[in-house]
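Asks: Pasting the sequence and the predicted coordinates here, then a few questions.
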Amino acid sequence: MAFTLPDLPFDRDALGPHMSGETLDFHHGKHHKAYVDKANGLVAGTDLESASLVKVIRAASERGDKGLFNNSAQIWNHSFFWQCLAPAGSTRPSGKLAEMISSDFGGEQQLLEKLATESVNHFASGWGWLVLNNGKLEVTSLHDADTPVAHGMKPLLTIDVWEHAYYIDYRNERPRYVKTILENIINWDFVAQNLDGNGASRADQEGARISADTLS
């Protein structure tokens, strides 16, 4: 089988009122699915047809294949993003993660403010990121479909700041969207899990030969 649209790790309405089921219907069910469909069409019949998603992203980046890079990277970015979310109040930073947040940023609120500033002020479409770099937490952002997978970064957490991520619920209010998501529905258990440096693998998919029937 080809790359697939992963199921959401929560019920459609589990993130309300901070992220609505309608947003998820469009963001996951239409935008994310479109990246899956397009990427499958682009790798069919090529040497990357059976490659894993991460391998496809890296190969597309090295080859300068923008179409394949954009669609495969967006599959990975979105698959990672959904895992970064959880129902309100279900997790909080604790243990090693909480210690690192305190050491590297001065506390949870300072981290949230830095992530919000980076994400809100990112020009046009893209992603805000918390990554692990040489044992330290760092905040950055990447444009359009760009992804830590292509740069050897160790991803911990992401915030989608493409307009389709928030327009249904927040219209053009990116600052309110980012603040609400960060303060209410982050899956800190998932963020902590990624401290092992294996975050890239948690949104990867194994590649498989794509038949004509799969694409029809």
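Replies: Perfect, I can see it now.

Asks: contacts, neighbours, all on C-alpha from now
Replies: Will do.

Asks: OK, contacts around the closest residue to D13 other than its chain neighbours?
Replies: Leaving out its chain neighbours, the residue that sits closest to D13 by Cα to Cα, 6 or more residues apart in numbering is G21, at 5.0 Å. Residues near G21 by Cα atoms under 8 Å, 6 or more residues apart in numbering: R12, D13, L15.

Asks: Measure how buried the last one is and give me the count.
Replies: Summarising burial for L15: neighbours were counted as other Cα atoms under 10 Å, giving 19.

Asks: May I have the secondary structure class of it?
Replies: On the three-state scheme (DSSP: H, G, I helix; E, B strand; the rest coil), L15 is labelled coil.

Asks: if we can go back for a sec, could you measure from the residue nearest to D13 over to W162?
Replies: Remark: distance between G21 and W162 (Cα to Cα, to the nearest Å) = 18 Å.

Asks: contacting residues for A14?
Replies: Contacts of A14 by Cα under 8 Å, 6+ apart are A86, P87.

Asks: let's see it at 10 Å
Replies: Counting by Cα atoms under 10 Å, 6 or more residues apart in numbering, A14 touches S20, G21, A86, P87, A88, I185.

Asks: wait, doesn't the third one sit right on D13?
Replies: Read it as A86. No. Contact criterion Cα atoms under 10 Å: A86 and D13 do not qualify, at 11.1 Å.

Asks: Which one's more surrounded, these two?
Replies: Neighbour comparison, A86 and D13: the larger count goes to A86, with 22 against 15 (by other Cα under 10 Å).

Asks: residue contacts, the more buried one?
Replies: So A86 contacts 9-11, 14-15, 181, 184-190 (Cα under 10 Å, 6+ apart).

Asks: rerun at 8 Å
Replies: So A86 contacts F10, A14, L15, I185, I186, N187 (Cα under 8 Å, 6+ apart).

Asks: Comparison target, given below:
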Amino acid sequence: MAFVLPNLPYAPDALEPYVDTTTMTIHHGKHHAAYVNNVNAALEKFPEMKSLGIVDLNKVSIWYEFSVQTENTLQHTGGGHFNHSFFWKVMTKPSNSNGPSAELKAAIDKAFGSMEAMKEKFNAAAAGRFGSGWAWLGVKPDGSLGVTSTANQDNPLQQVAEEKMIPILGLDVWEHAYYLKYQNRRPEYIAAFWNVVNWEQVNDNFKAACGGGMPAL
């Protein structure tokens, strides 16, 4: 079955003033849509993989490189579809952004010392990613929380990831995600992100990951 572009779980202007309406419209309707179209086209060359869901595709796609053009690999296009589908769901209206559950807060305190320390490490990963990529908070194989970043449309599920984890929160730091509003002020965009984090979704992702499951997309 071909992948389809998921609807945004909120109106394009719902994240104002932290994420502007024009960026959301273009990011979802143009950039994400292109990844969906391109991963479907890429899968035409590997019909045996068409039955895989987007999570499983990300776990195995590194082994199916078939083009010298990065934009056409399953790793890149499948990663782009997974990453954006995940990203939309971990954001919400500013008025709906609460905090982590008691269980997640305890795990954050254990891993990082405090919520603020976790944010500092996450922000540094996002700001320090050279060029395009993502920052992630996730559950590592040993069950503890960790922060990492990945290049381009890679993610911590893929074989190429330097540090494997099940992501529970992620931030897109490609310029198309913030440049219309923040220009070259990536740290300002990163700081604004915390105002629209959907902690209910992150809590659900954490609960699933602790049981070995994946976030629902």
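Replies: Looks like it arrived, so ask away. Everything numeric in this text was worked out from a predicted model, so none of it was measured.

Asks: where does the TM-score land?
Replies: For this chain pair, the superposition-based TM-score is 0.87 by TM-score structural alignment, normalised by the length of structure 1; 202 aligned residues with a Cα RMSD of 1.7 Å.

Asks: related to what we said a few turns ago, which one of the contacts of G21 of structure 1 is nearest A34 of structure 1?
Replies: R12 (18.8 Å; Cα to Cα).

Asks: if you skip the residues just before and after it, what's nearest to that closest one?
Replies: G21 (5.1 Å).

Asks: What's the separation between the one you found and L5 of structure 1?
Replies: From G21 of structure 1 to L5 of structure 1 the distance is 17 Å (Cα to Cα).

Asks: now swap in L137 of structure 1 and tell me
Replies: 30 Å.

Asks: Between the two, point out the one with more neighbours.
Replies: The residue with more neighbours, out of L137 of structure 1 and L5, is L137; 20 against 17, by other Cα under 10 Å.

Asks: show me the contacts for the alignment partner in structure 2 of that one.
Replies: Under the alignment (TM-score structural alignment), L137 of structure 1 pairs with L145 of structure 2. Taking Cα under 8 Å, 6+ apart, we find L145 of structure 2 in contact with A107, I108, A111, L137, G138, V139.

Asks: Give me the neighbour count for the last one.
Replies: Other residues within reach of V139 of structure 2, judged by other Cα under 10 Å, total 26.

Asks: again with I186 of structure 1
Replies: 27.

Asks: Which strands or helices does the helix or strand where K207 of structure 2 lies pack on?
Replies: Taking DSSP states H and E as the definition, one finds K207 of structure 2 inside helix 199-210. Under the contact criterion of 3 or more Cα pairs under 8 Å, 6 or more residues apart in numbering; DSSP states H and E, helix 199-210 of structure 2 touches strand 133-139, strand 166-172.

Asks: redo that, cut-off 6 Å
Replies: strand 166-172 (3 or more Cα pairs under 6 Å, 6 or more residues apart in numbering; DSSP states H and E).

Asks: now the angle from the strand it packs on to helix 199-210?
Replies: 140 degrees (axes from the mean of the first three to the mean of the last three Cα atoms, to 10 degrees).

Asks: Strand 166-172 of structure 2 aligns to what range in structure 1?
Replies: Against structure 1, strand 166-172 of structure 2 falls on residues 154-160 (TM-score structural alignment).

Asks: mean per-residue distance, that stretch to structure 2?
Replies: Superposing on structure 2 places stretch 154-160 of structure 1 at an average distance of 0.7 Å from its equivalents, by mean Cα distance after the TM-score superposition for structure 1.

Asks: Map T180 of structure 1 onto structure 2.
Replies: Match for T180 of structure 1 (TM-score structural alignment): A192.

Asks: correction: P148 of structure 1
Replies: By TM-score structural alignment, P148 of structure 1 lines up with P156.

Asks: What helix or strand is that match located in?
Replies: Applying DSSP H and E, one finds P156 of structure 2 in no helix or strand.

Asks: tally of neighbours for it?
Replies: P156 of structure 2: 26 neighbours (other Cα under 10 Å).

Asks: biggest helix in structure 1, by residue count?
Replies: helix 66-83 (DSSP state H).

Asks: counterpart of the helix or strand following that one in structure 2, which residues?
Replies: Downstream of helix 66-83 of structure 1, the next assigned helix or strand under DSSP H and E is helix 95-105. Under TM-score structural alignment, helix 95-105 of structure 1 corresponds to residues 102-112 of structure 2.

Asks: That stretch vs structure 1, average distance?
Replies: Stretch 102-112 of structure 2 sits 1.4 Å off on average (mean Cα distance after the TM-score superposition for structure 1).

Asks: How about that stretch, which residues are buried there?
Replies: Neighbour counts over stretch 102-112 of structure 2 (16 or more other Cα atoms under 10 Å) mark L104, A107, I108, A111, F112 as buried.

Asks: what does that stretch rub up against?
Replies: Contact partners of stretch 102-112 of structure 2, identified using Cα atoms under 6 Å, 6 or more residues apart in numbering, comprise M118, L145.

Asks: Shared with structure 2, which of the contacts of G21 of structure 1?
Replies: By both residues aligned by TM-score structural alignment, their matches' Cα atoms under 8 Å, the contacts of G21 of structure 1 still in contact after alignment to structure 2 are R12, D13, L15.
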